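**Q** Provide a 3D model corresponding to the input given below.
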Amino acid sequence: MGKVRKKTKNTFNYSVNRKKLKRKAQKKAAPRITCDEIRNAWNDAKSVASNLADMGLASDPNKALPIHGNKAKNAEQSQVRKPYVLEELKALASLPSKKTMGISSDMVLYVRHMVENYGENYKAMARDEQNYYQDTPKQIQRKVNLYKRHHPAEYQALITSRTKQ
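**A** Here you go, the predicted structure:
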């Protein structure tokens, strides 16, 4: 006959402070710093405010630029220990942005098709098969104008190729 296994009972550990454990886990799972420049200069042993002060950044804008010009606070903040972070951030901000808010690729294709086939006849565009969303002539005109603003050279090329045909 087999042996009976003795199961140890799960007992509560009173010597562990669960609240502290939870706080520690939340701190570790806090959002990561996405900015490479700041993350590289960050010191985990220091507080957020002292880290930002070392980099020349402000943790609280109200204290950084007080309404009543307190000269003592302004003199304190001039002690930047990591000026290279500010220089890197300025260089990054001065670069032209790669992302432009504008038109989706689907809308570009839609407008190109409409302009190639109909020119500026918006009523005919509204009756086209590719007008899946049943846009009114006015809505199509707005989309074409948006395309004109974002891609003026391409729009002129479409119009000139249409007139040559």
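**Q** drop to CA atoms for contacts and neighbour counts, all remaining ones
**A** Fine.
**Q** this structure: helices as residue ranges?
**A** For the chain, the helices defined by DSSP state H occupy 18-28, 36-41, 48-55, 61-64, 71-77, 83-94, 105-118, 122-126, 137-150, 152-164.
**Q** for the fifth one, name the packing helices and strands.
**A** Pointing back at helix 71-77 there. helix 61-64 (3 or more C-alpha pairs under 8 Å, 6 or more residues apart in numbering; DSSP states H and E).
**Q** what distance separates the helix it packs on from the centre of its chain?
**A** Counting by C-alpha atoms, centre = their mean, to the nearest Å, helix 61-64 is centred 24 Å from the centre of its parent chain.
**Q** likewise stretch 148-155?
**A** 26 Å.
**Q** what's the answer for stretch 70-88, then?
**A** 27 Å.
**Q** and for comparison, fold this next one:
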Amino acid sequence: MKIKKQHRKKKYLHKLNRKRMHIKQKSTGEVNCKPIKDAWDFKKSSLRNMKEMGLANDPNKVIKIPNFKQEKVRQAKKIVNQEDSDSDIEEEEVLPVPKKEVVEILEKEARARRARKFMLPKPQVEFITYLLDKYGHDYKAMAKDKKNYYQETWKQLRAKVKTFMGIPKQYSEYLASKGLLDKEEDEEELKKLAKALIMDDDD
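**A** As a prediction, this is how the structure comes out:
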């Protein structure tokens, strides 16, 4: 007796836009990198585009990872054929990718200094500013404070204060609220001030 195949009943889903779904599935995504996006030619293949920009389409072909098995096979063939060490099997040389304008722009962007986006959470800022207001830079007194719930050592609290002082945006707001800094003061001056305070604490 043959077992009948059970076919799931196909349902037409009205909420799905088949055309839009097909386009989304076919799409490989947008290029977010502006230099590559500007230089991209949609009439050419991705391989050709990358090659003309001076970029590698497949990094594994440009930077080869040594293969233990292939190396042992090469050595075995060398012993079997009784070849001299000078007449090794020629390996395919990968030519360096020529540097183009896009590569130079990308390298320049990679070397450029980025703004620090790290920010401390609000509760932590409130705790640090509370300690600074009450004890100044007396870290040993901070460690004995009743609000030090996690029993952090004076060195741990000092590290937290230094981190806070190293964030110009949050530290400038604190200094401005105390009337110690003009809001329009240059960020570089603030960094120098924070560095000087940190150096004083180390002493």
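**Q** from one end of stretch 33-50 of structure 1 to the other, what's the distance?
**A** 16 Å (C-alpha to C-alpha, to the nearest Å).
**Q** so it matches what in structure 2?
**A** Residues 31-48 of structure 2 are the counterpart of stretch 33-50 of structure 1, counting by TM-score structural alignment.
**Q** give me the distance between that stretch and the centre of its chain.
**A** The mean C-alpha position of stretch 31-48 of structure 2 is separated from the chain mean by 22 Å, C-alpha atoms, centre = their mean.
**Q** what of stretch 141-148 of structure 2?
**A** Offset of stretch 141-148 of structure 2 from its chain centre (C-alpha atoms, centre = their mean): 36 Å.
**Q** contacts for stretch 40-48 of structure 1 next, please.
**A** Asn51, Met55, Ser59, Lys82, Val85 (C-alpha atoms under 8 Å, 6 or more residues apart in numbering).
**Q** only whichever of those are buried, select them in ChimeraX.
**A** To isolate the buried subset of these in ChimeraX, counting by 16 or more other C-alpha atoms under 10 Å, use the following:
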select :51,55,85
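**Q** relative to Lys98 of structure 1, which of the contacts of stretch 40-48 of structure 1 is nearest.
**A** Val85 (22.0 Å; C-alpha to C-alpha).
**Q** distance of the closest residue to Ile198 of structure 2 other than its chain neighbours relative to Thr129 of structure 2?
**A** The shortest distance from Ile198 of structure 2 to any residue other than its chain neighbours is 6.6 Å, reached at Lys162 (C-alpha to C-alpha, 6 or more residues apart in numbering). According to C-alpha to C-alpha, Lys162 of structure 2 stands 12 Å off from Thr129 of structure 2.
**Q** residues near Val125 of structure 2, how many?
**A** By other C-alpha atoms under 10 Å, 18 other residues sit near Val125 of structure 2.
**Q** kindly apply the preceding question to Phe164 of structure 2 instead.
**A** Around Phe164 of structure 2 there are 21 residues (other C-alpha under 10 Å).
**Q** same question for Leu190 of structure 2.
**A** 20.
**Q** before we move on, the earlier item: got the helices of structure 1 as CSV, with distance to Phe12 of structure 1 columns?
**A** Listed next are the helices of structure 1 as CSV, based on distance: least, C-alpha to C-alpha, whole Å:
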stretch, distance to Phe12 of structure 1
helix 18-28, 11
helix 36-41, 39
helix 48-55, 36
helix 61-64, 47
helix 71-77, 50
helix 83-94, 48
helix 105-118, 59
helix 122-126, 71
helix 137-150, 65
helix 152-164, 71
